[in-house]
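# predicted model, plus sequence, below.
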Amino acid sequence: MRRVVSLFLPNWSTDRLRRMTGDKAPPAEAPLIVVGRDGSRRIVTAADAAATALGVRVGMPAAKAQALVAGLAVRDADPVGEAAALDRLALWILQRIAPIVAADPPDGIVIDTTGAEHLHGGELAMLDGLVGRLAMSGVAARVAIADTWGAAHALARFVAQPTAVAPRGHGANVITNLPIEALRLPRGIPAELRLLGFDRVGDVAVQPRAPLALRFGPELGRRLDAALGRSVDPIEPIRPAELTEVRRLFAEPISAAETIGRYIGKLVEALCAALEQKGQGARRLDLICQRVDSRAQAVRVGMAKPVRDVKRLTRLLCDRIETIDPGFGIEAMTLCATIAERLDARQIVTSLVEEVEPDISDLIDTLANRVGERALYRAAPVMSDVPERSVCRVPALASDSGTSWPDAWPRPARLFLHPEPVETIALLPDHPPVSFTWRGVRRRVKRADGPERVFGEWWKRDAELAAVRDYYRVEDETGERYWLFRAGDGEDPTTGSQRWFIHGIFG
C-alpha cells in the first residue's frame, strides 16, 4: 500500500533567514517578519512564532504590523531564494529518506516512502528522526504520513504535533472533520465555500459534484478525489543535473518478476558504465518503476562503501523484487545513483605469503538492506571515564578512530543502557556490599574488588562538578559476577545520592 509523507515548514521563510544570517540574525525571542509586495501594497508574507504570538498575521499590511509590535525585525521577501533552498532541502531528504521526493511550494516537501520505512526503524521513528534533524538545524517542522498526498498534506498542517501517523487503509475519516483549507485548493476558493456554508471537508464531500464544478471548476473535485484516494496524485521526483541515472521505456508493459530482474541487470550494467566514466562508485541506488496507472514503485538499496560491481548491485536489487507491485504493468524503469563517491581503479595483488584481509562489505550490504542500516552497527570507544559515555555506535565498516578502552580496570561484557537501582547492605564509606537485591532476588556477596572511583565530567554540566561514583566488582554465591556502584563517596551528600546501582554483568 502506498504511503506518503508531507513535511510542513510553518516558519520556512524566517527560519531560512536566521540560518543565512547566522550571528547577525535577530535573537530567537525577537519577532521577525518577511515583507513582500501585493501590487502596490507591502504586506507580511511570513511571520515567525514570536511575531505571530504578538498578533502579526500573514497578509497584514507591513505598516500595521510595525505599529502593532515595537522592535519588530523586518526583512524583504526572496521567493526565488526560498524556492531554491526548498529544492536543496528536498535533495537532502532524497539522499537520506526515500527515492521519491519533491518540493511542495511554498513551505512543504512531499515524500513517497512506500517500502522505505523499515530502513529507518518504522514510520514513527522515521518521522521523529526527520523532525529532530531539522530542529537541530534551526528549522521548525510538522510532518504526517498517510495513504495519499492530499491526506498527508492536510494532517501535517492541521493535526500533526509535530508528527501524525494515519493508519493504513484509513479512508476518508481522517480528513472529513478538517477545515476546507486542508484540500490544497487555489487561493480564494475556501473563502467562497465558507460563504456557502461549507466549513469542513466532509461538508463538501457529500455534495453533488455537478453544481460545485459549475461554480468552482474541476479543481475542487480533483483535489477532493486525490485526498480521498479515489484518483492518483502523482509525485514528480526532484532530479539534480549531476545525478547519474539510466532509464528504460517499454513498448509493452512488463510485470513478471523474471522480466523485471532481467531489465534490472541491463540497467545496472549501463549505470556502472556511466559511473566508471566519472570515476565513481554507488553508495545508494534507487530503482523507480513507473506503472501504467501513473503510480510509482520504488526500491532503495545502500552500500557500506562505493561499489561498481554489476553482479553485486544486480543481486542487491533483485533481492527486493518481491516488494515491487507491478499492477497492470510497468511501462518505464529508472535506476539512479542517489549517492555516489569517488572510486579509483585498483589492481588486485595476490600473495602466497601474506594473508589477504577478507572483504565482508558484500555481507554487510545484504544484511543492512534486509534489516535496516540502524540495526547493523559495531561498538566503538569514546574518550570518557563515565562508562555509559565511553561507547558509541558506528557503521559496521567505519574506519578505526585510534581510540581504545582503558585497560587498567576490567569492564563487564554486558553494560546496561541505564543503571538499575538495587537495595544493598554495605558499610560506609569504602566497603563493598555484603548483599544486594536486584529485580526482586536477594544475592549474597562472596567476593568483591574495588572501589574504582569515577569522577563526573564537570565541563559538560554543573551538576557533575562534585559528582563521583565508586564501582565494585562483586561475585555472588552462584559464581555470577556483577558491576555495582554507589552514587557518591559515602560521606559528602553533594557528591551523590549515596544510593547503589547495578551497571553491568561480567561473563
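Yep, that arrived.
# every contact and neighbour count from this point should use C-alpha atoms.
Fine.
# just the helices from the chain, written as ranges.
With DSSP state H as the criterion, the chain has helices at 12-21, 49-53, 62-68, 79-96, 123-136, 149-158, 189-195, 201-205, 209-216, 219-227, 257-278, 310-318, 361-371.
# for residue 330, find the nearest of those helices.
Closest to residue 330 of the helices of the chain, according to C-alpha to C-alpha: helix 257-278, at 8.9 Å.
# tilt between that closest one and helix 310-318?
130 degrees (axes from the mean of the first three to the mean of the last three C-alpha atoms, to 10 degrees).
# may I see the buried residues of helix 257-278?
Applying a neighbour-count criterion of 16 or more other C-alpha atoms under 10 Å, one finds 260-261, 264-265, 267-272, 274-276 buried in helix 257-278.
# comparison target, given below:
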Amino acid sequence: MTRVVSIYLPDLATDRIRRADPSIPVEKAMAVIAKSGSKRWVSAIDAAARAAGVRVGMPAAKAQALFQGLMLIDADPVADGLALERLSVWALTQYSPIVAMDAPDGIIMDTEGADHLRGGELPLLTGIVNLFHAKGLTARVAIADTWGAAHACARATKREVIIVPRGEVVKAVERLPLSLLRIPEKIVGDLRVLGFKTVGELSATPRAPLALRFGPEIGRRLDQMFGRTPDPIDPIRTPDHIEVSRSFAEPIGAAETINKYVGRLVVELCEDLERRGLGVRRTDLIVHTVDNAVQSIRAGTAKPARDVTWLTKLFKDRTEKIEPGFGIEKLSLVAVMSQVLEESQRSSSLIEEEDEDITPLIDIFGNRGQRVYRLAPVASDVPERSVRRIAATAEDVAFTWTARWRRPVRLLARPEFVDVIALMPDHPPVSVTWRGKRRKVKNADGPERIFGEWWDRSSEWVAVRDYFVIEDETGERLWVFRSGDGVDAETGSHKWFVHGIFA
C-alpha cells in the first residue's frame, strides 16, 4: 500500500524573506502584504505577528494599527514558488523518487519502500522536520495512505509530526473541516451555508444531489482522500535531470520483459551521461501502470558511475518489488543526482592490481538500506568531538588522532553517570558502581586532564575533565572521568562518568 508524506510550510513566505536577509531580527514581527487594485491585505505572517493578533486576510491598515512595530513586506508569489520548487528538488534527491510541489505551501512525496532507509516512518518524519528547521523553515509533516489525507492532517493541527496508521484514513479525517478537502473556496462556502462542517458529514451525504449542484469535484476529492480513486503524484523534474523513457502500446507485466526494457533504458541513460561527461550517483526508475498508479525504485552509487552492467544489476536485483497490476504502460529512468566523471586509464592486465575497489560492495549495502560510512579524526581534545562520520568513498583526511594517552576501543554514545568512591582531587577511584554492579578497582592510571573548548564555547571557559583508566577485579578496563578539577565547583559538577571500554 502506498504511503504519502505531506510537508506543510505554513510560514514559507516569511521564512524565505528571513533566509534572504539574515539581518532581520528574529523577534521582529513580519507580515507579507498582497495587493489587488487599491485593496491591500495580509497574505502571510510569522509567529511573532501571529502572537500579536495579526491574522491572514486582515486589511493591511488594520494590521499596522494593531501592532505598531510590524514590518510590512510586499508579497512576491513568484519568489515563493521558486523557493518551493528548489525545496522540492532538494527533497527529491534526499528522500524519495516521487516528489512534487503541493502549491502554494507544501511538498508531497510517495515514500513507499523508502522509509526503511531512514529507520522507519517516525525517524523519517522527525528527520524531515529537523532538517527543515536547520534551514530556517517551519515545517509540519504528516504521513497517510493517500495524498488527500496526508495533506489534510498536516494542516489540521500544530503538531510537527503526524502519523496516520495504515488503513485508518477514515478515522483520521472524518472530523476535519471542509477547507482541507482541496476543493475551491467558493464550494466550501456554499457547503457551509448548507450546514456541512466536516469531511465525515459530507462523505455520508448521497452523491447525486451534490454532483447535480456542485459538479464532480467533491466526489472526486472524497474518493481520492479515502483511496477509492488514484491520486498520482507527477514527480518534479528540472532541466538538470537526465531522463530516458519507453512507452508501450501493449502493457507489459512479465519480470523478464521488465528487466529487458530496464536494461535498454540503462544503456540509453549511460550514453547520454557519456556525451555530457557525467556519472550518476542516484537514479530513479519510475513505473507508470495502466490504472494511473506510479511506483518507483531508487538505486544509488557511492561514486559517480555509468557502467551499464553494474547499473543494470542494481535495478534488476530489485525489480521483483514492482507490482504491474493490469500492466505497465511506461518506464522512465531518471538521473536525479549526477557528477562529473573523468575517464581514468586502467593498468595493464600484466600488472597485478594491489588495491581492490570495494565500491560495488558499498553500493549493494547502501541499496539494501544499510548506512555505510567511515570514521575520520577531528582536531578536538574532547573525546566525543574528536571523530566524525564521512562517506565510505571520501578522500582520506590529512590529519590523524594524536592523543598521548591510550584511548578505548569503544566510546559510549554519551557518558553514563556512575557512583564512585575516590579521594579528591587527584586520586583515582577506589570503587565504581555502574549499571547496578559494584566494581572494586584493582589498578588505575591517570589523571589525564582535558580542557573545554573555550575558544568555541563560552560555557567551557573553565571546564575541565580528569580521565582515568581503571581495571576491576575481573580484568575489565573502563575509561572514567570526573567533571571538574576536584577543587573549584566552577570547573564542573565533580560527578563521575563512564565514557569508554577498553579491549
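All right, it came through fine. As the structure is a computational prediction, the values presented were derived from the model and not from experiment.
# how alike are these chains, TM-score-wise?
Their TM-score after superposition, calculated using TM-score structural alignment, normalised by the length of structure 2, is reported as 0.97; 503 aligned residues with a C-alpha RMSD of 1.5 Å.
# so who does the aligned residue in structure 1 for residue 267 of structure 2 touch?
Using TM-score structural alignment as the criterion, the counterpart of residue 267 of structure 2 in structure 1 is residue 269. Shown in contact with residue 269 of structure 1 (C-alpha atoms under 8 Å, 6 or more residues apart in numbering): residue 310.
# circling back to that earlier point, and of the buried residues of helix 257-278 of structure 1, the nearest to residue 460 of structure 1?
Closest to residue 460 of structure 1, out of all of the buried residues of helix 257-278 of structure 1 and judged by C-alpha to C-alpha, is residue 275, at 45.6 Å.
# give me the nearest residue to that closest one, chain neighbours excluded.
residue 281 (6.2 Å; C-alpha to C-alpha, 6 or more residues apart in numbering).
# residue 116 of structure 1 too?
Residue nearest to residue 116 of structure 1 in three dimensions, not counting chain neighbours: residue 98, with 6.1 Å by C-alpha to C-alpha, 6+ apart.
# what does that neighbour align to in structure 2?
Checking TM-score structural alignment: residue 98 of structure 1 goes with residue 96.
# quick one: that match from residue 232 of structure 2, how far?
Counting by C-alpha to C-alpha, to the nearest Å, the gap between residue 96 of structure 2 and residue 232 of structure 2 amounts to 14 Å.
# so where is stretch 225-239 of structure 1 in structure 2?
Against structure 2, stretch 225-239 of structure 1 falls on residues 223-237 (TM-score structural alignment).
# flag every buried residue along the matching stretch.
Buried, per 16+ other C-alpha under 10 Å, within stretch 223-237 of structure 2: 223, 224, 225, 226, 227, 229, 230, 231, 232, 233, 235, 237.
# over to stretch 425-439 of structure 2?
Neighbour counts over stretch 425-439 of structure 2 (16+ other C-alpha under 10 Å) mark 428, 429, 430, 431, 432, 439 as buried.
# in structure 1, what range does it match?
Against structure 1, stretch 425-439 of structure 2 falls on residues 429-443 (TM-score structural alignment).
# help me confirm that the match of residue 98 of structure 1 comes into contact with residue 109.
Yes: the criterion here is C-alpha atoms under 8 Å, and residue 96 of structure 2 meets it with residue 109 at 6.7 Å.
# show me which of those two is the more surrounded one.
residue 109 (27 against 21; other C-alpha atoms under 10 Å).
# what residues does the closest residue to the more buried one other than its chain neighbours make contact with?
Nearest non-adjacent residue to residue 109 of structure 2, counting by C-alpha to C-alpha, 6+ apart: residue 99, 4.2 Å away. The neighbours of residue 99 of structure 2, taking C-alpha under 8 Å, 6+ apart as the test, are 88, 89, 91, 92, 107, 108, 109, 110, 233, 234, 235, 236.
# check residue 366 of structure 2 too.
Counted by C-alpha under 8 Å, 6+ apart, residue 366 of structure 2 has contacts 300, 301, 372.
# residue 166 of structure 1 matches what in structure 2?
Checking with TM-score structural alignment, residue 166 of structure 1 has residue 164 as its match.
# its match is in contact with residue 141, isn't it?
No: with contact defined as C-alpha under 8 Å, residue 164 of structure 2 does not count as touching residue 141 (11.1 Å).
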